[in-house]
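Trainee: have a look; sequence and predicted model below, questions after that.
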Amino acid sequence: MNTLVLAAVHIDEEKQWGHYEPWLKKVSPERQARILRMRRPADRIRSLVSELLARKYISEARHIPFSEIEFLSNEYGKPFVSEALSLSFNLSHSGNWVLFALDETTVGVDVEQIHPVEELSLAKRFFDPAEAAQLSELSEKQRQERFFQLWSLKESYIKWKGTGLSTPLHSFRFMKEKGEWSFSNDHGDECFFHSIRLDDSHYMAVCTSKRYDAIPQVIVYEVEDFLTSLS
């Protein structure tokens, strides 16, 4: 492996939890127990598919069995694998999508479903004032789409940092001028971003330590095809 990997699984809402349950044996007993404690079937499915995605691509990248992959987490809850594997991964889910990124340097990824919210109110509360000002200049439809594009970019950065929302969303900013995004932050970080329209109602963003002039195409699975690929 010498490049970024991006993969996304589209979940079938019509399938019940029992359809996915046989795949539990592919994950650790601890993870099985955690998944089964989740009350909502949709949460169980997303959690299971997330872990299977990570195990599949880490296993393929380093030629090790599923069962030998051990996941750890930092003080903020960001998962990682042993330094000996020289890999960084990240996961996100929103709507019917589960998203995964894998790289040999630190990576963060996020997917956001576009839906009605009070964009300006949220932006003024959480974002840098300059970001909120740019949003206020857009039409209602443009503002809704830009808000979630911006949110996915901001989430990908704090997931790259591995600090979650302990890093204030107003302490860094994405500005769009003449169709190009620029990034600045109060933390001295250097990282690189790509924003992608995953489908008509979802934006995704990836934050990398390495500069990629072009990122690889997202590997997209319907959930049945993804599960079949694990057999």
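Mentor: Alright, I've got the coordinates.
Trainee: going by C-alpha atoms from here, please, whenever you check contacts or count neighbours.
Mentor: Noted.
Trainee: Q134 and S92, how far apart?
Mentor: Separation of Q134 from S92 (CA to CA, to the nearest Å) stands at 26 Å.
Trainee: let me redo that: T163
Mentor: Distance from T163 to S92, by CA to CA: 15 Å.
Trainee: between those two, point out the one with more neighbours.
Mentor: Using other CA atoms under 10 Å, the more surrounded residue of T163 and S92 is S92, with 22 against 16.
Trainee: that one: what's it in contact with?
Mentor: Counting by CA atoms under 8 Å, 6 or more residues apart in numbering, S92 touches 98-100, 109-111.
Trainee: change it to 6 Å
Mentor: The contact partners of S92, taken as CA atoms under 6 Å, 6 or more residues apart in numbering, are 98-99, 110.
Trainee: can you pick the most crowded of these?
Mentor: D110 (30 neighbours).
Trainee: what about versus this one:
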Amino acid sequence: MLHAEVLLTQISLNPSLSSDSLSASSEAKLATMQSPARVQQFILGRMLLAQAAARALGFDYAVADIEEGEFFPYLSKAAHLHASISHSGDSLGVTVNTERVGLDIESCRPKANIAKLTVFALHQDEARWVNTVEAESQERFYLLWTLREAAFKAGIRNQVIRGSSLVHDQIIRTDWHWCSEREQQLRVSIAAKTPCTMVLIHKPCL
């Protein structure tokens, strides 16, 4: 059983961050960003990843040893570990594990057009499940949305990009494993190829 720790923080609680400790590849990627908010989120994400790596390794891990891959950051001095990062609104989350785990977080903002959105964004069977119970439609939508995003990040892509549904007979059934929790105004989901559990760890200020 894979026990995944997800570290969560609020971006607004970490306003003054220096890029001095970043790797050269992170510095290069940072240089392409013009939005101060995006810069802050990027630096904070690498700092939080270093803390997650330290928890997984049992000793300090340097932010400078986080490199930028084609799509995702990776731990150059701990190649056996896999990192995943996600942000939404003022929230940012990371997870580091010995197996590949995809993480997605979403701020659960109420959507007035949820019925139309589900039809546009999800498989027709999923949309039907989301819209069956109006009182639960928002929760069901964010659950499916984050599961799809997490699975994509975990490299589990056949079921989430080829038009198949995650819902069968009104139940979520997948060929892979997942965990999901509602954390205040946030939906947090992970996906993996092996059975997994998830624990949320809050890090208000880094």
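Mentor: That came through fine. Keep in mind that what you see is a predicted model, and the values were worked out from it rather than measured.
Trainee: would you pull the TM-score for this pair?
Mentor: Here the TM-score for the pair of chains, by TM-score structural alignment, normalised by the length of the second structure, is 0.83; 203 aligned residues with a CA RMSD of 2.9 Å.
Trainee: which elements pack onto the host helix or strand of K176 of the first structure?
Mentor: Assigned by DSSP states H and E, K176 of the first structure belongs to strand 172-177. Packed against strand 172-177 of the first structure by the contact rule (3 or more CA pairs under 6 Å, 6 or more residues apart in numbering; DSSP states H and E) you find strand 180-185.
Trainee: kindly recompute the last result at 8 Å.
Mentor: helix 129-136, helix 140-161, strand 180-185 (3 or more CA pairs under 8 Å, 6 or more residues apart in numbering; DSSP states H and E).
Trainee: need those in CSV (columns: mean neighbour count and distance to V117 of the first structure).
Mentor: Formatted as CSV, those follow (neighbours: other CA atoms under 10 Å; distance: least, CA to CA, whole Å):
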stretch, mean neighbour count, distance to V117 of the first structure
helix 129-136, 17, 13
helix 140-161, 21, 8
strand 180-185, 12, 23
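Trainee: what about these, which gets the closest to S229 of the first structure?
Mentor: Across these, S229 of the first structure has its closest neighbour in helix 140-161 (27.3 Å, CA to CA).
Trainee: and the angle for the closest one with strand 180-185?
Mentor: For helix 140-161 of the first structure against strand 180-185, the angle by axes from the mean of the first three to the mean of the last three CA atoms, to 10 degrees is 50 degrees.
Trainee: helices and strands around helix 140-161 of the first structure, which ones?
Mentor: Applying 3+ CA pairs under 8 Å, 6+ apart, we find helix 140-161 of the first structure packed against strand 107-113, helix 119-126, helix 129-136, strand 172-177, strand 192-199, strand 202-208.
Trainee: OK, contacts around the closest residue to T106 of the first structure other than its chain neighbours?
Mentor: Nearest non-adjacent residue to T106 of the first structure, counting by CA to CA, 6 or more residues apart in numbering: S88, 5.2 Å away. Each residue near S88 of the first structure by CA under 8 Å, 6+ apart is listed here: 80-81, 102-107.
Trainee: any idea what S88 of the first structure aligns with in the second structure?
Mentor: When the second structure is aligned by TM-score structural alignment, S88 of the first structure is paired with H82.
Trainee: how near is that match to V133 of the second structure?
Mentor: Distance, H82 of the second structure to V133 of the second structure, using CA to CA: 37 Å.
Trainee: what do you get for I11 of the second structure?
Mentor: I11 of the second structure is 34 Å from V133 of the second structure, by CA to CA.
Trainee: and the two? Which one has more around it.
Mentor: More neighbours surround I11 than the other of I11 of the second structure and V133, with 21 against 11 (other CA under 10 Å).
Trainee: correct me if wrong: that one contacts L92.
Mentor: Yes. Assessed by CA atoms under 8 Å, I11 of the second structure is found in contact with L92 at 6.7 Å.
Trainee: quickly list what's touching both of these two.
Mentor: Q41.
Trainee: quick one, which of the helices and strands packed on strand 172-177 of the first structure gets closest to Q16 of the first structure.
Mentor: Short answer: helix 140-161, nearest of these by CA to CA, at 28.7 Å.
Trainee: now that closest one, how far from the centre of its chain.
Mentor: Put simply, helix 140-161 of the first structure sits 12 Å off its chain's centre (CA atoms, centre = their mean, to the nearest Å).
Trainee: show residues contacting that helix.
Mentor: Residues outside helix 140-161 of the first structure that contact it (CA under 8 Å, 6+ apart): 78, 90, 106-117, 119, 123, 135-136, 164-165, 167, 169, 173-174, 193, 195, 203-208.
Trainee: how about the aligned residue in the second structure for I219 of the first structure, nearest residue that isn't a chain neighbour?
Mentor: I219 of the first structure maps onto I201 in the second structure when the alignment is built from TM-score structural alignment. Nearest residue to I201 of the second structure, sequence neighbours excluded (CA to CA, 6+ apart): L7, at 4.8 Å.
Trainee: so which strand or helix has the one you found?
Mentor: If you go by DSSP H and E, L7 of the second structure is part of strand 2-10.
Trainee: list the contacts of the very next helix or strand once past that strand.
Mentor: Toward the C-terminus, strand 2-10 of the second structure is succeeded by helix 24-30 as the next helix or strand (DSSP H and E). Outside helix 24-30 of the second structure, the residues that touch it by CA under 8 Å, 6+ apart are 19, 39, 42, 64, 66-68.
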